[in-house]
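**Student:** structure, please.
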Amino acid sequence: MPNGYVPVDIDVTPFDNSKTSKQGVSRTYKGYDGYAPMMAYIGTEGFLVNCELREGKQHCQNHTPEFLKETLRLCHQLTDAPLLIRLDGGNDSSENLGILIEDGSWFIVKRNRRRGEAKEKWLDDVKSFRKDIRNPRDGKTEYIGSSWKNVTYKDSDNNEKTMGMRIGYEVIERTIDKYGQMLLAGDIEVNTWWTNLDFTDDDVIKHYHAHGECEQYHSEIKTDMDVERLPSGKFDTNELVLELTILAYNILRLIGQQSLKSKHSPKTKRPVKRRRLRTVIGNLILIAGHVTSHGRKVILSLGCSNTWRHAFMDIYQRFVLA
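**Tutor:** Okay, the predicted model is just below:
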């Protein structure tokens, strides 16, 4: 990231394994039978740093503290830069916040509204502050700001600690929908986040929204690599397949990133910062070629009509020396 932080996105993505009797397959929160693995991606390129296969019925917070500690350890082995951990509301837990605070990492965690925190009360409170109010269109008003709340957690020595934690909020009131229809009762939307960043409110919201990009990484694993329907009936075997997926995924990601550095890569309509794995597989892995042996040499001919042939050779020369 331009500010020097390395983003780490942690999220659960259900794998549809319906109409099977595989070990560990059960009802997921998406409404179908399958698994609910947790994934951790590092960097803006989306390298897969850690994953854990879970039963479909398992709550996303169950075993997450252990997964979070392991992920932080792996991330610190990869980089000395400050980490920006981003988590969804399913992992809104003081235990997770305590782990991140003790680790010294920066974080943005989606916060769930507690009992007694009605949307109407939030709207009344932010209206009384009247700090950052915006009207992007008729019938829509946005209230953006921050507040503070004490959070109690346990440190590594199991001692309780309490500290003030920043809550970034975005409260939206709609009296007219996006189609111009006036609403009899106004619609209220409340979004809040735990964070220890000193960024502006707008930057906190922007960086959390960037967390949604990990859905594209999930899609690449499930569709481009066709890993969603795991092959075995045994949970341990499928867990091993998912571990091997980390290796294959990161190799494909490395090839894709290296192809962006090649001056021979086909031009794109607009600048790109990463290639989708489908493009990497289709143009660089499944590339057509003719292998011949002659004069004690193995010759690979790629064909003059292939526009990726020079980029393929650039990538080959880069990794053959590694």
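**Student:** hey, let's count contacts and neighbours off CA atoms from now on
**Tutor:** Noted.
**Student:** can you give me the neighbour number for Ile205?
**Tutor:** By the criterion of other Cα atoms under 10 Å, Ile205 has 19 neighbours.
**Student:** could you point out which element follows the helix or strand Ile205 falls within?
**Tutor:** Assigned by DSSP states H and E, Ile205 belongs to helix 201-209. Sequence order places helix 214-219 as the next helix or strand after helix 201-209, per DSSP H and E.
**Student:** centre of the chain to that next one, how far?
**Tutor:** Computed by Cα atoms, centre = their mean, to the nearest Å, the chain-centroid distance of helix 214-219 equals 7 Å.
**Student:** compare with the first, here's sequence two:
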Amino acid sequence: MNKAFKLDTGNDSLHSIGGIYLAGQVLQQSEIDQEFSSEHKANYTFQDVDIFKSQIGLLIQGCEHYTDINQFRENEVFMKSLSLNNVPSEERLRQRLEMMLAKHEKLLKQSNTKLLKKQVMGAISKGGMEFIPLDMDVSPMDNSGTQKENVCWTYKNHDGFAPMFAYIGKQGFMLNQELRPGSQHAQKGMPQFLDESFAMVKKLKLNHPVLLRLDSAHDAEINFDHLPEEHYFLIKRNLRKEDKVQWLANARRLGRQLKSRDGKNIFVGEIHHKTPGNNEKRNVVPMIFKVTERLEDSDGNKLLIPDIEVETYWTNLPLEAEDVIELYHEHGTSEQYHSELKTDMNVERLPSGKFMANQFFLHCAMLAFNILRVIGTHLIENKSLAPIRIRGTRRRLRCVIRDLILIACKHVKHAGVEVLKFGRHCTWFKLYQKISLSL
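**Tutor:** Model (predicted):
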């Protein structure tokens, strides 16, 4: 038995969540207290905004259960970092989220927009042009084995929800989200979601046009009525029952062939005579195509029947076909953002049996997600101060939580001044301090 140490307790105020102070600094940029000032109730111990900030404080640490709040009820660092006078109990947190008014959704989204407005959105460049990427997609959440309201069978073959997300900027900030029943088709409610999201984009006052990227679930004709002319779009088409052999013939005639391995022919090009929904009353929208003909498999075995793969895209980008296709393939990065939300922050099995309570939970998760993203962005900008070598242009949220949120500190009060002290072996302190001073 190892008896190297004796165990004891003391009166020191020690905490494992030193990074919650950074999160509180970022949360102030959202002006959430000002947004909810009109909702103040004189006879309430816990204002609605206090409930939301408490939930955000949990999610920043990757804590998804209501019961997790109990360990912070007497935690002064948690309370003062988030400007809370009190921390609700597990029961009160659950009950108040279930009782929230629908109008609070708008206030939370406005707070999120104000936070994003204060950030610099990373742009992507292609063909001498610069864009702010805006990726929208559905990402089902597995809530199988539960009886929660609106949990249904999803296209991922499990019971759950099918929320819609919108991410903006090269860093991957969450611009908007909407919790949906698991069985709801991705296109249902899409025009309204587009309108709401582009209204948020307008408030951000970006320096570059936005490039909206959507998959083939959203190539419905009606969506084109909700795309602002000042921005760009790139939407993968649903081929439906179009003949692939005919597409190959058209590609040979209208396209240009790219270099490829033996037994594989790739043709790309553009056409300018198609309209969304084949509606002749609409204006023509340029279409990019990529047709791949495989005569042999990757091992060199000849195929009895050639394999034909067709990709087509609606776009108003004035770029070469190869650049447009490459831009769309980068849309897959948004899958990593889904993973960060569901895996790094544990936001998948939503905590309430009531749909609206889970929607508010997701609103809080959106703010927490962006707070962590802001901290991660500052981390990358000052990575020379990090104790480890950091590659890449974006820090995964689980690393932000591990390295800068769940960091030990000591809370000290002396001569009317409160101090967070970090140990001499805290290798992340210089970076922490630099980020705090820059917020």
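**Student:** before we move on, the earlier item: mean deviation of the helix holding Ile205 of the first structure from the second structure?
**Tutor:** Helix 201-209 of the first structure, aligned to the second structure and superposed, deviates on average by 0.6 Å (mean Cα distance after the TM-score superposition for the first structure).
**Student:** how about that helix, aligned to which bit of the second structure?
**Tutor:** Mapped onto the second structure using TM-score structural alignment, helix 201-209 of the first structure covers residues 321-329.
**Student:** now do stretch 296-314 of the first structure
**Tutor:** The aligned range for stretch 296-314 of the first structure is 416-434, by TM-score structural alignment.
**Student:** now for Asp262 of the second structure: what does it line up with in the first structure?
**Tutor:** By TM-score structural alignment, Asp262 of the second structure lines up with Asp138.
**Student:** its match and Ile176 touch, don't they?
**Tutor:** Yes: between Asp138 of the first structure and Ile176 there is a contact under Cα atoms under 8 Å: 7.1 Å.
**Student:** more neighbours: which of the two?
**Tutor:** With neighbours defined as other Cα under 10 Å, Asp138 of the first structure and Ile176 compare such that Ile176 has more, 18 against 12.
**Student:** counterpart of that one in the second structure?
**Tutor:** By TM-score structural alignment, Ile176 of the first structure lines up with Glu296.
**Student:** surely its match meets Ile305?
**Tutor:** No: under the criterion of Cα under 8 Å, Glu296 of the second structure makes no contact with Ile305, lying 9.6 Å away.
**Student:** circling back to that earlier point, so how far is the match of stretch 296-314 of the first structure off the chain centroid?
**Tutor:** On Cα atoms, centre = their mean, the centre of stretch 416-434 of the second structure falls 30 Å from the chain's centre.
**Student:** do the same with stretch 55-69 of the first structure
**Tutor:** Counting by Cα atoms, centre = their mean, stretch 55-69 of the first structure is centred 16 Å from the centre of its parent chain.
**Student:** ok, so what distance separates the counterpart of Ala368 of the second structure in the first structure from Leu230 of the first structure?
**Tutor:** When the first structure is aligned by TM-score structural alignment, Ala368 of the second structure is paired with Ala248. According to Cα to Cα, to the nearest Å, Ala248 of the first structure stands 15 Å off from Leu230 of the first structure.
**Student:** returning to that earlier point: which helix or strand contains the match of Ala368 of the second structure?
**Tutor:** Ala248 of the first structure belongs to helix 235-261, assigned by DSSP H and E.
**Student:** next: Thr292 of the first structure.
**Tutor:** Per DSSP H and E: strand 290-294 holds Thr292 of the first structure.
**Student:** ok, now Leu317 of the second structure?
**Tutor:** Of the helices and strands defined by DSSP H and E, none includes Leu317 of the second structure.
**Student:** so what's it up against?
**Tutor:** Leu317 of the second structure makes contacts with Tyr232, Phe233, Leu234, Val324, as judged by Cα atoms under 8 Å, 6 or more residues apart in numbering.
**Student:** what is the neighbour count of the second one?
**Tutor:** Here the number of neighbours of Phe233 of the second structure (other Cα under 10 Å) works out to 21.
**Student:** mind checking what it lines up with in the first structure?
**Tutor:** By TM-score structural alignment, Phe233 of the second structure lines up with Phe107.
**Student:** run a quick neighbour tally on whatever residue of the second structure lines up with Asn91 of the first structure.
**Tutor:** Using TM-score structural alignment, the equivalent of Asn91 of the first structure in the second structure is His218. Residues within reach of His218 of the second structure, counting by other Cα under 10 Å, total 23.
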